[in-house]
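# Sequence first, predicted model second:
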Amino acid sequence: MYRIYLDWNVISQLKSDNKSEIIQELADLLEKNKDNILVPYSTAHILDLLKGSENPNNLHYINRDLDYIDILSNQNCIQNDISTKTTNAYIGSARDLFDQLKENYHPDCLHPDFIEKSFEGTELPNLGKTFTDLWKITPSGIDFTNIDSNEESKRFFDKFYPRTRANNSLYSLMVDSSEFFKAINSNHEIYKSLTDTCRNHLKIDPKVVSNYKDPITGIGEILKTLGNDIDFDKLNAVHSQDENSVLNNHLSKYMAEYTNLDMLGYHPDKLNNKNLFSNFTNDSQHSYFAGFCDFFISFEKKLIKKSNILYKKHSINTLAYTPKEFIDIYRNSFSCAQTWDDLFVEINNIISNAKWQEIMKHTFENSRIFLYHPEAKLLSFFNSLYLKLDANNRHTIYLRYVHKNFSPFVFYYELSMLIQKLTSIFGIDYYALGMFSQKDKDELANRNWQGRYWGINNYLIQLYIDEQTGHFELAFEEITEELKKEYNSKPAPPE
């Protein structure tokens, strides 16, 4: 399916009874193509709603928003897992995730004393104190000699990290960091002061940086003036030991890159009493989670600019647009083959017209392999096509899903809709397994998925996971007598 990630400002207008013309067009597009489009939500959407949840008068509206998210997303969610340093697909109610995050959220959650108290009433009530005692004797790792060589850096640490300067321990660093993040989230002037200091020190003009065709390279040239071989990647503020699962994960690093782009003047946000730093960090999370999708739609042009630069930096194909830009380009782009004839017309058009390359290294003897790059997804799922020709000119067609964004995963919902489409075109599968079910989920979890088989129009059709690459494939193999004997001898999958 095509994954479309919507910024909260777009969702809030979609659910409105008084939609603008462009939002109505977007709503119509999503409804018309609901079998081919997935609109997941993420923890960033829930964090948007948490901001007003302290006021009981807002809960009625928040609950209504959560219900709308469930309808829009079919409860498909993208979440970051700190323990595994991965971002994964989940199925679950937005309301449940909201309750979970609200229960676990606390403004002092980074403070070591809060962490110590969190163990009270558990089976290990003294473990928290063990941690804090250890943190008090562990050095922070900050070299103040180097920091003090720069007057602006010295002033920053004097003001915001006084405990760490007085007692250079990990405990002091955690306390100062907790207080700093609370302060910057509530006072936009702190972030403004930091960005002004940074830009003045580097003599950066945001108007110039914002017009760079390649801002990552342009910023790198500016950073060279600092010496020490500093570039955009080394500027990443969350370099840490591998075991630090909070700092050393993809989400944290991406958020740091987004912040660095902004601080160094690339289409910088203007924070104020309404647009606080917490809004800015939420934008960076939306940008990150959208990177697991095909499209990101937002009204925030500065968010779009920074997102597209980072998507390009990470070599992914996600594209960010305003609603109007998206509608203008993709208004008629999400149709899907409904019949065998339609599907093979699309396949033949790709083989005749799409960009291709011959794969020279492969394991098939006496065969040639050609890779084609379709402009649109076949069956709203497969984005690569391989054609294998053997010595007798007998051909096999492989449709493959290769993730071209951050996402290594496929939603169960996407597989369910794919099998539904295939069943509609090919009929019931050879072993009568039918629609996607809990049995499929269990087999996928145990890495022994049976997939689906069909025999139609002189082709054996197989939907499976390629063992070498882990990619989902749909293979069309011309049926021969030898192939019939091979597959007729195979036992049916267990019930």
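Looks like it arrived, so ask away.
# rest of the way, CA atoms for contacts and neighbours
Will do.
# which residues of this protein fall in strands?
Counting by DSSP state E, the chain forms strands over residues 2-6, 37-38, 41-42, 76-81, 86-91, 295-297, 319-321, 355-359, 367-373, 384-390, 395-400, 452-456, 459-465, 472-478, given from the N-terminal end onward.
# Point out the one among those strands that comes closest to Thr281.
The closest of the strands of the chain to Thr281 is strand 41-42. By C-alpha to C-alpha, the value is 14.1 Å.
# which strands and helices sit next to the closest one?
The criterion is 3 or more C-alpha pairs under 8 Å, 6 or more residues apart in numbering; DSSP states H and E, and the helices and strands that strand 41-42 contacts are strand 76-81.
# Which neighbouring elements make contact with the strand it packs on?
Counting by 3+ C-alpha pairs under 8 Å, 6+ apart, the packing neighbours recorded for strand 76-81 are strand 41-42, helix 43-50, strand 86-91.
# got another, please set it beside the one above:
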Amino acid sequence: MKLYIDWNVLNGIKNGRFQEFEEIIRQSEKFVIVYSTSHISDIASSYSDEKENPNIQSDLEFLAEITDCMCVFNNGKDIVLQQNEPFHIFENEIESKNLTEDFSFNNIFSVLDDNGENAEMIAPLKTMMQSFPLDNIFKEAFENPQSAEIMDSMFPGLKDNPTFEGLFNAMGKMLENLNEKEGYKDLKTPFKHLNVNQGKLTNPNNNPFDVLNDAYKKLGIKESPLQKDYYEKGKNAPIWFDDITSAYISLDMHGFHSDEVKVTETKKKTFKNTTQDSFHTAFASTCDFYITNDKKNYQKAKAIFKDKNIFTHVLKADEFINFYKENLEKVDFIASWNKFEQIAKSGKFYDISDKNNPDDLNQVHFSTFNYFGYFNRIYLFNSDEDKNSISFMFGKELPTNCLGVFYKEIKEMVKIIVDYLGTDSNDKGYFDESEIDENNHWNGRIWDFEKIQYRLVQDKRYFQFYYELNINNQNN
């Protein structure tokens, strides 16, 4: 099971809180804890060139230790999961931070010609771009009463200097206002004119996206801004990643459990916090669980995952403890098999068979309990060749944006089965990574008995456990 845990909870563990939660997640045979570049941004937010940063080194060391350096990140095209040292990512974060702190037309060209060797080539380009006019779309947006207020908030000064120089400088001011000051408040202001009933918007029985779309329709706006793409999705990240982050920021801007915007000498809550939380939420969709104690992040993540049918559990730390005790703690073979027999006798299966073939049996049971510490689906079907042959297949609904399954995740599950059934028909016992071939394929296991057969197989990135029996043999 992959866990994505927000930094507030991880930092709490580091400082001696969440002890019961820590004891559970520290079971490396059961859980893989993943961090992302957004965790590094959270840690780097307290960094300063002007003072010592004693906590950052220990924060990075703790993050590396508890996650075994397993990092999910955006490489500019795809979201990938691999081992990566937090220290290296932190260094890149600081370099990027230094560049964006003075994002202006002159500074960009200073970076392009850092050593002064390309001055003759860069100077004419700089002169040309200084006065090069922008597309009319910007002019029209400033002249349109419906968008002028937002444009002034987003691009301060651009209206008076509609050139590439003006655009770079406006973007620099916008980034400073949003990420370092309280400019996000101004960006939210126009959306207050919707006059959305907050009780209706935050009612857990309502879909907040539907509530907001209805509010726009009442204003005569047929195409809600929630449904528009303001940038080319999929250009610098997978479309699914952009969809989640865009939905997250839209909910926050429209008042759904909005983040506080406040900058003081001791605390800085700006747009950057919201964007990083949107990234956390998107990264978390690659894992089985997203654990966050941030109440507003929790609500937005749950709403988005529900709306987009994303199969990742969003839980607070104490909720995860309860989930674990009910569905993951007692998963030995006997406990799992007893639970399975209860379900089999109850008949709580959904029919998914082909209606044109009445002899076919094809049903599924959905579960929150994880059989053998892994499976959460049970399929019941018969053979096309022999209708008296019945199979139960234990399967797993993977996270919606799963980036792959680690053999480490099934190692404990194999142990549970071997401890009860013994070595398989080929006299193999506990799982060993040497069983994986050069194509990253695993042949699985078979246990043959007189009237029944158990099979543990790999099908691409899925793992399944079959319990097969013949009805006629069972009646003999």
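Yep, that arrived. Please read these numbers as outputs of a predicted model, since none were measured by experiment.
# What distance do you get for Glu140 of the second structure to Gln458 of the second structure?
With the distance defined as C-alpha to C-alpha, to the nearest Å, Glu140 of the second structure ends up 57 Å from Gln458 of the second structure.
# cool, and Ser246 of the second structure?
Taking C-alpha to C-alpha as the criterion, Ser246 of the second structure is separated from Gln458 of the second structure by 36 Å.
# Kindly report the same for Val34 of the second structure.
With distances taken as C-alpha to C-alpha, Val34 of the second structure is found 23 Å from Gln458 of the second structure.
# okay, those two: which has more neighbours?
In this comparison of Val34 of the second structure against Gln458, neighbours counted by other C-alpha atoms under 10 Å, the higher total goes to Val34 at 26 against 15.
# need the helices and strands packed on strand 76-81 of the first structure in TSV with distance to Lys159 of the first structure, can you?
Converted to TSV, these look like this (distance: least, C-alpha to C-alpha, whole Å):
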stretch	distance to Lys159 of the first structure
strand 41-42	35
helix 43-50	29
strand 86-91	35
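# nearest to Asn58 of the first structure, of the ones you listed?
When these are compared for distance to Asn58 of the first structure using C-alpha to C-alpha, the nearest one is helix 43-50, at 9.6 Å.
# That closest one aligns to what range in the second structure?
Equivalent residues of helix 43-50 of the first structure are located at 37-44 in the second structure, counting by TM-score structural alignment.
# what does that stretch contact?
Under the contact criterion C-alpha atoms under 8 Å, 6 or more residues apart in numbering, stretch 37-44 of the second structure has outside partners 6-7, 56, 59-60, 71-73, 86, 89-90, 93-94, 276-277, 279-280.
# Which stretches in the stretch 101-250 of the second structure count as helices?
Remark: helices assigned in the stretch 101-250 of the second structure by DSSP state H, counting those that start in this stretch are 105-112, 119-131, 136-143, 145-154, 164-179, 183-188, 198-202, 208-218, 239-253.
# Check the mean deviation of the fourth one from the first structure.
Spelled out, that is helix 145-154 of the second structure. Once the two models are superposed, helix 145-154 of the second structure sits on average 4.9 Å from its counterpart in the first structure (mean C-alpha distance after the TM-score superposition for the first structure).
# And the first one, by the same measure?
Superposed on the first structure, helix 105-112 of the second structure shows a mean distance of 6.7 Å to its aligned residues (mean C-alpha distance after the TM-score superposition for the first structure).
# now the angle between helix 119-131 and that helix, please.
Computed by axes from the mean of the first three to the mean of the last three C-alpha atoms, to 10 degrees, the angle separating helix 105-112 of the second structure from helix 119-131 equals 150 degrees.
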